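Asker: sequence-free structure coming up:
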């Protein structure tokens, strides 16, 4: 049993409405990096969703397989591409296995945090390693927790304030649990409120999880344009490599 929130049919039906996620400025650099890392091999996407990244990567000539927890999200994907071209297994990304080895396993858009226990997050890294061919890469895109912005006693940090959407995160600094709160304008007059839950992870903690999985660090950037990652970066794209020996840590 996974601790992840489960995207239902209503959520899946409007997931693609966020046009910013699908813009060329966002997807172009993302797909460029992933296609380069995949090389002549195949890619496996954890939490593939409706195929926002997988479909354009597939269009670039990279064979893609997916693991996705939500059947309604897969149903939306199937309106874009059939199972013969982009196979997907419904299951959680911490434990679900698919056949074959891959030159690239990737997990984008902060989705690692959907696993709300440290044990599951460690298991996710190990599951990625089990699917990697020697020399293959595991890539994650993840935000850096915004708790540096909070004065003592504050528990919430806004991440977007606009006429169409207001969002803020609340943090429990003891458990590393958090909740994203979304107020989205629906028809110009009313708002829809929704939440998603997560466990936040620091970049250094990700490196330790990778080490436990037998992976070695390869790169860390602030974003998909490969800008330098600094102490002030609000997010990171991190890459680890399976050693050519192919030894995976199961400890």
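Answerer: Alright, I've got the coordinates. Bear in mind the structure is a predicted one, so any value in this text is a computation, not a measurement.
Asker: going forward, measure contacts between C-alpha atoms and count neighbours the same way
Answerer: Noted.
Asker: Give me the longest strand you can find in this protein.
Answerer: Identified as the longest strand of the chain according to DSSP state E is strand 132-143.
Asker: and it, what does it pack onto?
Answerer: In this structure, strand 132-143 makes packing contacts with helix 24-38, strand 102-107, strand 235-241, judged by 3 or more CA pairs under 8 Å, 6 or more residues apart in numbering; DSSP states H and E.
Asker: try 7 Å this time
Answerer: strand 102-107, strand 235-241 (3 or more CA pairs under 7 Å, 6 or more residues apart in numbering; DSSP states H and E).
Asker: can you give me the angle that strand makes with strand 102-107?
Answerer: For strand 132-143 against strand 102-107, the angle by axes from the mean of the first three to the mean of the last three CA atoms, to 10 degrees is 20 degrees.
Asker: How far off centre is whichever helix or strand comes after strand 132-143?
Answerer: Note on strand 132-143: by DSSP states H and E, the next helix or strand toward the C-terminus is strand 156-161. Here the centre of strand 156-161 is set off from its chain's centre by 20 Å, with CA atoms, centre = their mean, to the nearest Å.
Asker: Would you mark the buried spots in strand 156-161?
Answerer: By 16 or more other CA atoms under 10 Å, the buried positions in strand 156-161 come out as 156-157.
Asker: And for stretch 193-213?
Answerer: Neighbour-count burial for stretch 193-213 [16+ other CA under 10 Å]: 197-201, 203, 206-207, 209-213.
Asker: this is the comparison structure:
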């Protein structure tokens, strides 16, 4: 499965769920608040900007936002909400594509770094973020914590959500740190519609090493956008990496 095939016209049409799910005010509000705080008076770059779930309200807060996005159908959906002047978008992948200018904030939300299926690509993503950052700038990653403790011994799959009309399960390849998420949606006819997406899961400590390889240092890690403490029981995290301050010659000596 290629990312271009997954994020097709049908996926773009189904992606937006105004007022519910990841578009719910209690989810989106704290995300935009925190990103606006981190951007300050500077500009922001969103990797995998998608349909503008975060970029549109962040731009409405007065933060200049540029996006990088691989899927043209997702960008077409974004264009129904904001024009090229309001949110410029460069078509390409987040590991290698560059945008003009320097930014105080680069951000990557809702587990999207896991769409890069190799460690090398994920490291390249960190390095791509670092090359866009102004001195003191920050790279923010929102990601789930791998749920291997829920995987029964000898089993390769877990059901992570079951509700009326929907079942979500993940199949694991623990040797290669890969999962495939399977989304089963049931209508009134009894017919099921299946969508699948591959991911490479990443441990927080592995992310920190990727940051160091890119010349970034971990500044903060919380369990959510509201600043809840990150613990061993947290199911996800928001990690903020920063370009370290430049020291003078005396400090280096």
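Answerer: It's in. Source: prediction; values computed, not measured.
Asker: one step back: list the superposition-based mean deviation of the longest strand of the first structure with respect to the second structure.
Answerer: When the second structure is superposed, strand 132-143 of the first structure averages 0.4 Å from its matched positions, counting by mean CA distance after the TM-score superposition for the first structure.
Asker: hang on, residue 221 of the second structure packs against residue 241?
Answerer: No: look at residue 221 of the second structure against residue 241 with CA atoms under 7 Å: they stay out of range, at 9.0 Å.
Asker: ok, back up a step: output the helices and strands packed on strand 132-143 of the first structure in TSV; the columns should cover distance to residue 149 of the first structure and mean neighbour count.
Answerer: Shown next, in TSV, are those (distance: least, CA to CA, whole Å; neighbours: other CA atoms under 10 Å):
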stretch	distance to residue 149 of the first structure	mean neighbour count
strand 102-107	26	24
strand 235-241	14	23
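Asker: Those into CSV, with extra columns for distance to residue 161 of the first structure?
Answerer: Below are these laid out as CSV (distance: least, CA to CA, whole Å):
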stretch, distance to residue 161 of the first structure
strand 102-107, 26
strand 235-241, 19
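Asker: before we move on, the earlier item: the longest strand of the first structure aligns to what range in the second structure?
Answerer: Using TM-score structural alignment, strand 132-143 of the first structure corresponds to residues 133-144 of the second structure.
Asker: what about the residue located most distally from the centre of the first structure, distance to residue 164 of the first structure?
Answerer: Computed with CA atoms, centre = their mean, the residue of the first structure farthest from its C-alpha average is residue 189, at 32.3 Å. Going from residue 189 of the first structure to residue 164 of the first structure by CA to CA, to the nearest Å gives 10 Å.
Asker: Name all residues that make contact with residue 77 of the first structure.
Answerer: 50-51 (CA atoms under 7 Å, 6 or more residues apart in numbering).
Asker: could you redo the last one with a cut-off of 10 Å?
Answerer: Remark: with contacts taken as CA atoms under 10 Å, 6 or more residues apart in numbering, residue 77 of the first structure is in contact with 12, 48-52, 54-55, 71, 83, 86, 88.
Asker: cool, and residue 224 of the second structure?
Answerer: Residue 224 of the second structure touches 27, 30-31, 142-143, 230, 234-239, counting by CA under 10 Å, 6+ apart.
Asker: tell me the secondary structure for it?
Answerer: coil (DSSP: H, G, I helix; E, B strand; the rest coil).
Asker: aligned partner of it in the first structure?
Answerer: Looks like residue 224 of the second structure aligns to residue 223 there (TM-score structural alignment).
Asker: Against residue 4 of the first structure, how distant is that match?
Answerer: Taken as CA to CA, the span from residue 223 of the first structure to residue 4 of the first structure is 25 Å.
Asker: what's the answer for residue 146 of the first structure, then?
Answerer: Applying CA to CA to residue 146 of the first structure and residue 4 of the first structure gives a distance of 21 Å.
Asker: out of these two, which sits in the busier spot?
Answerer: In this view residue 146 of the first structure and residue 4 are compared by other CA atoms under 10 Å, and residue 4 has more residues nearby, 21 against 17.
Asker: ok, the nearest residue to residue 138 of the first structure once chain neighbours are set aside - contacts?
Answerer: In space, and not counting its chain neighbours, residue 138 of the first structure is closest to residue 105: 4.8 Å by CA to CA, 6 or more residues apart in numbering. Taking CA under 10 Å, 6+ apart, we find residue 105 of the first structure in contact with 34, 37-38, 42-46, 64-66, 125, 127-129, 131-133, 136-140, 239.
Asker: so how many other residues sit close to residue 37 of the second structure?
Answerer: 10.
Asker: repeat for residue 46 of the first structure
Answerer: When neighbours are counted by other CA under 10 Å, residue 46 of the first structure comes out with 28.
Asker: Can you tell me how far the counterpart of residue 108 of the second structure in the first structure is from residue 223 of the first structure?
Answerer: The equivalent of residue 108 of the second structure in the first structure is residue 107 (alignment by TM-score structural alignment). Distance of residue 107 of the first structure to residue 223 of the first structure, computed by CA to CA: 14 Å.
Asker: Perfect, I'm done here.
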